[in-house]
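model the following, please.
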Amino acid sequence: MANYQDKNWQDSMRIKLDYNNMMSFITGEEHGLNKEQVEAMADQIKTAHKQVFEKTGKGNDFLGFLDLPEREKAEVERIKEVAKKLSDSTDRFISLGIGGSYLGVKALFDALKSPYHNELSREKRDNKPKVYFEGNNLDSDSMNHLFDLLPSSPSDKIEDKFSVVVISKSGGTVETALSFRLFQEKAKEFYGEDHNQYIVAITDESKGKLKAIADIEKYQSFVIPDDVGGRYSVLTPVGLLPAAIMGIDIDQLLAGAAYMKTICESEDWQNNPASMYALLQYLSYKQGRNLSAMAAWSKGMESLGFWYDQLCAESLGKDGQGRVPFTIVNNRDLHSRGQELQDGERNTVVTNLFIEKPNRDITFQKNQEDLDALNYLEGKTVKSMQVGALEGTNYAYAKDKRPTMNILFPELNEFTLGQFFYMLEVATVMEGYLNNINPLDQPGVEAYKKFMFANLGREDMILKFF
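Take a look at the predicted model:
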């Protein structure tokens, strides 16, 4: 039995929400939330919870993400089979996508793989390919730099071979579609008639431009479910196939999400981390804190913050309301954003993402000369220093009556990440329902696309908007 299937191990890996520093007994009555305020919201948070899990709230036809931990199990074996074929036969993997078709995958890669993954030998990469992300911008310099890494002529060497996964529900998103056409041409030049063995499409089940291309070219394809929006799709093939190609354990990822699903389904709202996170952010927003910083206390977690930026902004930023999320990395940004958060306007809630046990630690050793005067740190680990930094930062904020929360990861692994994704997806929808908005559409994003298409000369849009 794998460790992630053991209940005791699962419980030891449960992520925790610590919100003491949001409360008035720490941050004072003027700036903190008191017990009475929170308890007065009991009926509203219970209603929001019911709207989510009974699928009766606004946008409920896009609540399919709730069932993904169990539903995607049927597809996992095919995903792993295709992933193995690509990772065994190619040494460069290119993931094309934007928004939800990119950010979740990038978050998984950055959190679970070495930051120097592409510089390692294939053996030290566990025989997995180097990983590249494109199709998320209109940036010719970036694409050309990646083209420079691809072979200029056919070769049988594995180090020259590359694979492409293109992710787009419609196939009409210009950033991804344009990139795909260019990388598809590169694949055809290199592989010839066999190029379809090295390209996989993740798209709609039956319609759209990418689906049509996949059918014509006979690409392997996987389905983005109709009832799952892009920013909620990390636990569909959108996230699972690229993750499996990278060597990430997708069974454990789904197991973590399933574990958190059970916790989030609980009607005991005060012990439900999704309910409490939604409620505390909602109440803080109503008190004028319209900015929310996600502070990643690990470089590898920065992309988790970027993933949440999209989830929060695209779900809650509408109808003239919504808090503005942004991501920082500490200790790095204590030397920049830290000044603003400590001494600027009182308009921000900080959520710390903190790993309690690193995969590898470093113990500081004594140096005979001690020219840098650091021998007082002898015997301390880098992690213990980071704990001191977190505690010191939270204390400084609390002393000045500035609210913070901690999301604590016992370790950073697939199981804890599965929990994190699921918890914040549920919390975001609940917060939207507390604000009486539809957290599952994105009219503002659609507006920019239409005007951009018109500006680029697409005739149907020119006629409509000019």
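
contacts and neighbour counts: CA atoms only from here.
Will do.

longest helix in the chain, by number of residues?
helix 414-434 (DSSP state H).

next one: the helix or strand following that one to chain centre, how far?
Note on helix 414-434: by DSSP states H and E, the next helix or strand toward the C-terminus is helix 443-456. Relative to its chain's centre, helix 443-456 lies at 25 Å (C-alpha atoms, centre = their mean, to the nearest Å).

packing partners for helix 443-456?
For helix 443-456, the elements it packs on are helix 459-465, judged by 3 or more C-alpha pairs under 8 Å, 6 or more residues apart in numbering; DSSP states H and E.

list of residues touching the helix it packs on?
Counting by C-alpha atoms under 8 Å, 6 or more residues apart in numbering, helix 459-465 makes contact with K450, F451, F453, A454, N455, all of which sit outside it.

can you count the residues close to the fourth one?
The burial metric for A454, expressed as a neighbour count using other C-alpha atoms under 10 Å, is 18.

how close does it sit to K464?
Distance from A454 to K464, counting by C-alpha to C-alpha, to the nearest Å: 8 Å.

please generate a structure for the following sequence too, so the two can be compared:
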Amino acid sequence: LVTSIGAINCDLSQQAARLGFHQALRVPGNLQDGFDLLTPTGLLSSAFLGLDCIQLLVGAAAINENFRNEPFSTNLVLRFVASSLQRHHLFAWWARSLAAFTPWMATFQSHTNAADLAAVTERDRVFEQIEEGALDPRDLVCNHIHVDDIRTDPLVIQPRHAGPFAADDQSADANPTQQARTVGEIQDRVAVAAGQKLSNIGIRQNKIVLPVIDTHSLGQFIQLMMLSAVVRPAMRGADHFPR
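Have a look, this model is predicted:
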């Protein structure tokens, strides 16, 4: 089995057809860079990974339906774009497995900063750039990406001072910051603290919450990002837009 993947009537598909291999996956020729993620090119690699490609498309279709038919007050794409018209976009991937989206988004959103503000070293680096004047907070927007129901291993972090007699130390119970906490609880506290610091220096923030990490939710997120990238230049150039 030989299947060509490319634009309609591209040289590869024509050569394959002459050899008797007529099956082809068509990719619209006007799509560039990361916008081909939900085309046969991107879906084929997703299928090789065992993902449910149908649900990726169903999720994307739900965003399309919302974008076409909903007014501004309930239109996810328009509301996200209107709240993120700043020149540079930062992301904080609090669901760490989603951080892999960063290089993909950079392919079609040149204004996306590669820094991940959920990572302490990258967050500190951005703060240093702001303090040095290399970045203007007024030109920045940070999109926090959360997942409601996310799997975390039942790993409990003990206080740094914990020892064989820590259980008898009543003072540890009096200070909740010294009690054992799960990784998820620690991450939530860090997210709140990071958001407060961003707010203090005047950086606008958005919060996107996926219910779970599954192919349907990922399809929605992918389509939301791609449609926003297309709509944003038009809204940024408008004299006014709904708030």
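
what about the strands in the first structure?
Along the first structure, counting by DSSP state E, strands occupy 16-18, 92-96, 130-134, 162-167, 199-203, 220-223, 291-296, 324-329, 348-355, 404-409.

which residue ranges of the second structure form helices?
Shown for the second structure, the helices assigned by DSSP H span residues 11-18, 40-48, 53-69, 76-82, 101-106, 120-131, 170-174, 183-200, 215-237.

returning to what we had before: export the strands of the first structure as CSV, with columns for mean neighbour count.
Output for these, formatted as CSV (neighbours: other C-alpha atoms under 10 Å):
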stretch, mean neighbour count
strand 16-18, 16
strand 92-96, 23
strand 130-134, 20
strand 162-167, 27
strand 199-203, 25
strand 220-223, 20
strand 291-296, 23
strand 324-329, 21
strand 348-355, 23
strand 404-409, 22
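
compare those and give me the one nearest R78 of the first structure.
When the strands of the first structure are compared by C-alpha to C-alpha, strand 220-223 sits nearest R78 of the first structure, at 9.4 Å.

correct me if wrong: E425 of the first structure contacts Q310.
No: using C-alpha atoms under 8 Å, E425 of the first structure makes no contact with Q310, being 11.1 Å away.

so what does Q223 of the second structure match up with in the first structure?
In the first structure, Q223 of the second structure lines up with Y422, judged by TM-score structural alignment.

what's the separation between that match and L253 of the first structure?
As judged by C-alpha to C-alpha, Y422 of the first structure and L253 of the first structure stand 10 Å apart.

got it, and A274 of the first structure?
In terms of C-alpha to C-alpha, A274 of the first structure sits 18 Å off from L253 of the first structure.

what's the burial count for the closest residue to Q342 of the first structure other than its chain neighbours?
Excluding the flanking residues, the one nearest Q342 of the first structure by C-alpha to C-alpha, 6 or more residues apart in numbering is Y397, at 6.1 Å. Using other C-alpha under 10 Å, Y397 of the first structure has 20 other residues around it.

re the thing from before, so which of A274 and L253 of the first structure has more stuff around it?
Per other C-alpha under 10 Å, whichever of A274 of the first structure and L253 has more neighbours is A274, with 29 against 24.

tell me how far the more buried one lies from S163 of the first structure.
38 Å.

and if you look at N406 of the first structure?
When distance is defined by C-alpha to C-alpha, N406 of the first structure is 39 Å away from S163 of the first structure.

residue in the first structure paired with V141 of the second structure?
Match for V141 of the second structure (TM-score structural alignment): V349.

thinking again about what came up before, what's near enough to touch the residue lying closest to the match of Q223 of the second structure once chain neighbours are set aside?
In this structure, Y422 of the first structure finds its nearest non-sequential neighbour in A257, 5.5 Å apart by C-alpha to C-alpha, 6+ apart. Applying C-alpha under 8 Å, 6+ apart, we find A257 of the first structure in contact with P69, F415, L417, G418, Q419, F420, F421, Y422.
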